[in-house]
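Student: Sequence first, then the predicted structure:
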Amino acid sequence: MNLKEFIRSIPDYPKKGILFRDITTLIKDSSAFNETIDQIVERSKKIEFNKIAAVESRGFVFAAAVSYILKKPFVMLRKKNKLPAEVHSVDFELEYGTATIEVHKDSINENDSVLIIDDLIATGGTAEAAAKLVEISNGKVAAFIFVINLFDLNGTENLIKKGYKVENLIDFPGH
């Protein structure tokens, strides 16, 4: 199955000049969604890790399903002021703005090896922030798995240069 066929492209969203790759068309097709989860699970079998983390909100869709299948704990990396207990926070830049993500201080322990799953990588700002959250929690990043890689925005390349292992299911240009 060619998962690329299930991704809708929306020009000028959320602002002019951005070509948004929409995963809702993939998720609403049960066969395509199941295939996506199966591919993430297969790739994750090559990685040693004991927890799965994902960034709010679209990453949750994929990571929660993988967590269930692999019977691994799931850690939510959320937007600022969404978690009720003590948190670690990281500010970062997006392709079209800035943001903050947080994790509960008790979600990741020393020596945890964390697989980070997200729907898409563009410039890598969100992914780097997720890695920082894992690392300031005394865990280590086992790898990243992204459903979509916007290859010409160099996010994957930037993560690899920093020593992270990265897997992508689908490649698209970012523009």
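Tutor: Looks like it arrived, so ask away.
Student: all contacts plus neighbour counts: C-alpha atoms, from now on.
Tutor: OK.
Student: biggest strand in the protein, by residue count?
Tutor: In the chain, taking DSSP state E as the definition, the longest strand is strand 140-150.
Student: which is the next helix or strand following that strand?
Tutor: helix 155-161 (DSSP states H and E).
Student: in that following helix, what's buried?
Tutor: Neighbour counts over helix 155-161 (16 or more other CA atoms under 10 Å) mark 155-157, 159 as buried.
Student: let's bring in a second model and compare:
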Amino acid sequence: MATSNVDVTDQRIARIASSIRVIPDFPKPGIMFQDITTLLLDPKAFKDTIDLFVERYRDKNINVIAGIEARGFIFGPPIALAIGAKFVPMRKPKKLPGEVISEEYSLEYGTDKIEMHVGAVQAGERAVIVDDLIATGGTLNAAIRLLVPKPIAERVGVTVVECACVIELAELKGREKLGDKSLFVLVSET
């Protein structure tokens, strides 16, 4: 865990980085899986993670924390509560009841979708999209497309202030797929 875009002298970053377990060859050979469950087992590291995000977004007039299924659901709600924003879940297909909008994105072998309830966000709101990790950037890019203005009537036009992840796999260059959207990460694996 080499870099981050927070103050690397902040001792919380070292605690967070050291609490993330790397599991080789999971879920398939050649993958070095970044396991955040060990971070969640360390109350101090978990609190540090939430605190760093809250410190960043507390005074930025954020109305929406949009969390990507599933691990964005772990980090997003406590951040939303702490800054007084609503939490909007972005889920895999057929998981949300009611009317949804969806965005498709590419995977290594095929495509997937994420969905959000129609009416979950309002025009003019300011959002941060939260997930545990950015790799190739496809999921975050799809989440941005769910929120930003489109010529489609149900896309109301939210300002995506930033994307926020605990971990970045920098060698996969996912940041490049985010266009002009800023990415804030705590730990960058190079």
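Tutor: Structure received. Keep in mind that this is a model prediction, so the values were computed, not measured.
Student: Export the buried residues of helix 155-161 of structure 1 as a markdown table, with columns for distance to residue 144 of structure 1.
Tutor: Listed next are the buried residues of helix 155-161 of structure 1 as a markdown table, based on distance: CA to CA, whole Å:
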| residue | distance to residue 144 of structure 1 |
| --- | --- |
| 155 | 11 |
| 156 | 9 |
| 157 | 12 |
| 159 | 9 |
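Student: gap between residue 46 of structure 2 and residue 35 of structure 2?
Tutor: Applying CA to CA, to the nearest Å, the value for residue 46 of structure 2 to residue 35 of structure 2 is 13 Å.
Student: which residues in structure 1 form strands?
Tutor: 8-11, 19-22, 51-55, 74-79, 87-94, 97-104, 113-121, 140-150, 166-172.
Student: Turn the ones you listed into a markdown table, columns for mean neighbour count and distance to residue 1 of structure 1.
Tutor: Output for these, formatted as a markdown table (neighbours: other CA atoms under 10 Å; distance: least, CA to CA, whole Å):
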| stretch | mean neighbour count | distance to residue 1 of structure 1 |
| --- | --- | --- |
| strand 8-11 | 13 | 16 |
| strand 19-22 | 18 | 18 |
| strand 51-55 | 26 | 25 |
| strand 74-79 | 22 | 28 |
| strand 87-94 | 17 | 31 |
| strand 97-104 | 18 | 34 |
| strand 113-121 | 25 | 18 |
| strand 140-150 | 23 | 14 |
| strand 166-172 | 17 | 12 |
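Student: Out of these, which gets nearest to residue 64 of structure 1?
Tutor: With CA to CA as the measure, strand 74-79 is the member of the strands of structure 1 nearest residue 64 of structure 1 (6.6 Å).
Student: so the closest one versus strand 51-55, what angle?
Tutor: Orientation note: strand 74-79 of structure 1 sits at an angle of 20 degrees relative to strand 51-55 (axes from the mean of the first three to the mean of the last three CA atoms, to 10 degrees).
Student: For strand 74-79 of structure 1, name the packing helices and strands.
Tutor: Here strand 74-79 of structure 1 touches strand 51-55, helix 58-70, strand 97-104, going by 3 or more CA pairs under 8 Å, 6 or more residues apart in numbering; DSSP states H and E.
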